[in-house]
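Participant: after the sequence you'll find the predicted model.
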Amino acid sequence: MNRQQNPEEAAASHETRSRTSKLPAGGVVLPVLVGLLAAALIVIYRLSFVVLETKQSLQIMKEENEALRENISACQRPPAFPPPTAVNMKPPCVQCEPGWELNQMNCYYFSTTKSSWNDSRRSCTDLGSDLVKIDSREEQAFLARRVGDIMENFWDRFWIGLTDSEEEGRWFWVDGSPLDKSLSFWDSLPDDWKGPKGTNPEGEDCAIMGTRGGSQNLKCWYDVFCSNSQKSVCEKSPETG
């Protein structure tokens, strides 16, 4: 049988239930507000990165669009000083050989054959060109996008015509001109790594480029061993016709 509570026990039980039901609402509301604030901060943080990446993508698209307009206008503008006999002639239009791509008045060949830096350069020479020299942000934007589209994996990068094999730390293009630091696009500064336990004493003296899918900030150059087998980018002047 259930034992009946005496009046004192009943009163104590009633007081306990009353206290429990009157817990302050702030004890529940405060953790909820803190959680909502934390969630809002996370959303704002992520949105800031989305906005930054969008701005960078728009800038790259703008630069590529300007380069495209330049290519089109090259086929439309008259010569600066046309000879009298050519006043009514159609101005020459630049074009590239089959397999080459035109951008900003230069032709580019994206070779998917992997070889060392020196062998890749010889292959470009056989095609009447040389490894690419990058002279502007617009050119870097074009190459970063195209190389990023071709890359099959993270390490599938392309040789460019840049090396410091003659003097460590002084980078030169294949035409002998020094690298303009205002137009360098290293993802991380060259460190001339010598390989595991110094197995490659010559160090990393040649440059490759590429980020799969394209680089948002255009910085996608890396120094590697010149003996590595990589794809390459050749460059030469276009034909006129």
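Facilitator: Thanks, I have the structure now.
Participant: rest of the way, CA atoms for contacts and neighbours
Facilitator: Will do.
Participant: list the buried ones in stretch 223-230?
Facilitator: D223, V224, F225, C226, S229, Q230 (16 or more other Cα atoms under 10 Å).
Participant: if you could redo that for stretch 228-240, that was the one I meant.
Facilitator: Buried, per 16+ other Cα under 10 Å, within stretch 228-240: S229, Q230, K231, S232, V233, C234, E235, K236, P238.
Participant: which one of those residues is nearest to E15?
Facilitator: For those, the minimum distance to E15 (Cα to Cα) is 81.2 Å, reached by Q230.
Participant: that closest one and V32, how far apart?
Facilitator: 55 Å (Cα to Cα, to the nearest Å).
Participant: A10: neighbouring residues, count only.
Facilitator: 11 (other Cα atoms under 10 Å).
Participant: again with P178
Facilitator: Close neighbours of P178, defined as other Cα under 10 Å, add up to 14.
Participant: what of L189?
Facilitator: So L189, with other Cα under 10 Å, has 11 neighbours.
Participant: what ranges do the strands span in the chain?
Facilitator: Secondary structure of the chain (DSSP state E): strands at 94-95, 101-103, 106-115, 130-131, 158-163, 172-173, 206-209, 221-224, 230-236, 239-240.
Participant: and the helices in this protein?
Facilitator: With helices called from DSSP state H, the chain shows them at 7-21, 26-74, 117-126, 137-150.
Participant: winner for burial among those?
Facilitator: helix 137-150 (a mean of 20; mean count of other Cα atoms under 10 Å).
Participant: got another one to weigh against that:
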Amino acid sequence: MSQLPKRTPAENVSTAHRTPSEDVPTAQADTRRRCPNCDILSRCSALVFDPRCPSCYCPVVDGYVLVDRLNICFKASTSKKSFDDARDICSQIGARLIVLDTDDKNAAVSRYVNASRGEANYYIGLTDMVTENKFVWGDGHTVGFTKWEDGEPNDFHDQDCVLLTPWTTRWRNAPCWDRYKYVCEKHPW
């Protein structure tokens, strides 16, 4: 492994108070990198790049956010799409609709999306399209952890897809053809 130069203290500030143009890493940093000691909304003091593992990186220059302590790399969209279109877009960029399978992951993504994008609902990779009331993640795993809003899921008017409401950290179901923003996740295989 080769180690990239350490960043200055000014570069280690929270991204929550920076504009998107300020979040672009310096030219010294390779886009294929992992930050070994990062937490939500923080910058790294040392960047490590392992050329033997090209899939183990978070392309922050493409708008992704790394939460290393949870081993997640995600990107919140700014455009609205149907569930199928959102899933296809994530797939085309080597990602998937996000799997929020723990309370920590759900809270971290909610905090970041709410702080950086404002109030909006976001598709996540959970549906009950195949069997009504049997919610399954896009990777095929049956849901374990849930964070439903009161009265949800209700399947009102064939609501088979799930939305994250980041300012409450809760979920609700919605029709899959409705257009919402979405969150893609690069899986850390």
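Facilitator: Done, it's in. The structure presented is a predicted model; accordingly, all values stated were derived computationally and were not measured.
Participant: closest to F172 of structure 1 out of the helices of structure 1?
Facilitator: With Cα to Cα as the measure, helix 117-126 is the member of the helices of structure 1 nearest F172 of structure 1 (14.0 Å).
Participant: about what we covered before: now the buried residues of stretch 228-240 of structure 1 as JSON lines including distance to S120 of structure 1?
Facilitator: Shown next, in JSON lines, are these (distance: Cα to Cα, whole Å):
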{"residue": "S229", "distance to S120 of structure 1": "9"}
{"residue": "Q230", "distance to S120 of structure 1": "8"}
{"residue": "K231", "distance to S120 of structure 1": "8"}
{"residue": "S232", "distance to S120 of structure 1": "7"}
{"residue": "V233", "distance to S120 of structure 1": "9"}
{"residue": "C234", "distance to S120 of structure 1": "9"}
{"residue": "E235", "distance to S120 of structure 1": "12"}
{"residue": "K236", "distance to S120 of structure 1": "15"}
{"residue": "P238", "distance to S120 of structure 1": "20"}
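Participant: of all those residues, which comes closest to Q56 of structure 1?
Facilitator: Relative to Q56 of structure 1, and with distances defined as Cα to Cα, the nearest of those is V233, at 24.2 Å.
Participant: hang on, the earlier thing: with distance to A207 of structure 1 added, can I get the helices of structure 1 in TSV?
Facilitator: Shown next, in TSV, are these (distance: least, Cα to Cα, whole Å):
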stretch	distance to A207 of structure 1
helix 7-21	72
helix 26-74	22
helix 117-126	9
helix 137-150	14
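Participant: my read: A76 of structure 2 touches K181, true?
Facilitator: Yes: between A76 of structure 2 and K181 there is a contact under Cα atoms under 8 Å: 7.5 Å.
Participant: how many neighbours does W186 of structure 1 have?
Facilitator: Around W186 of structure 1 there are 17 residues (other Cα under 10 Å).
Participant: any idea how far the nearest residue to T211 of structure 1 once chain neighbours are set aside is from D156 of structure 1?
Facilitator: Nearest residue to T211 of structure 1, sequence neighbours excluded (Cα to Cα, 6 or more residues apart in numbering): G148, at 5.3 Å. Distance from G148 of structure 1 to D156 of structure 1, counting by Cα to Cα: 9 Å.
Participant: what sits in contact with each of these two?
Facilitator: Common contacts of G148 of structure 1 and D156 (Cα atoms under 8 Å, 6 or more residues apart in numbering): G210.
Participant: now P59 of structure 2: how far from V136 of structure 2?
Facilitator: With Cα to Cα as the criterion, P59 of structure 2 and V136 of structure 2 are 27 Å apart.
Participant: tell me the contacts of the residue nearest to the spatial centre of structure 2?
Facilitator: Nearest to the mean C-alpha position of structure 2, by Cα atoms, centre = their mean, lies F74 at 3.0 Å. By Cα under 8 Å, 6+ apart, the contact set of F74 of structure 2 is Y64, V65, L66, I98, V183, C184, E185, K186.
Participant: which position in structure 1 aligns with it?
Facilitator: Counting by TM-score structural alignment, F74 of structure 2 lines up with Y108 in structure 1.
Participant: its match - nearest residue in space that isn't next to it in sequence?
Facilitator: E235 (4.6 Å).
Participant: under the alignment, what does that neighbour map to in structure 2?
Facilitator: That one, E235 of structure 1, aligns with E185 by TM-score structural alignment.
Participant: my read: its match touches I93, true?
Facilitator: No: contact criterion Cα under 8 Å: E185 of structure 2 and I93 do not qualify, at 9.9 Å.
Participant: which position in structure 2 aligns with I208 of structure 1?
Facilitator: Aligned partner of I208 of structure 1 by TM-score structural alignment: L163.
Participant: burial count for the closest residue to its match other than its chain neighbours?
Facilitator: Nearest non-adjacent residue to L163 of structure 2, counting by Cα to Cα, 6+ apart: Y123, 4.5 Å away. A count of nearby residues for Y123 of structure 2, using other Cα under 10 Å, gives 32.
Participant: against S120 of structure 1, how distant is the equivalent of Y123 of structure 2 over in structure 1?
Facilitator: Matched by TM-score structural alignment, Y123 of structure 2 corresponds to W159 in structure 1. Separation of W159 of structure 1 from S120 of structure 1 (Cα to Cα): 8 Å.
Participant: mutual contacts of those two, please.
Facilitator: In contact with both W159 of structure 1 and S120: L131, K231, S232, using Cα under 8 Å, 6+ apart.
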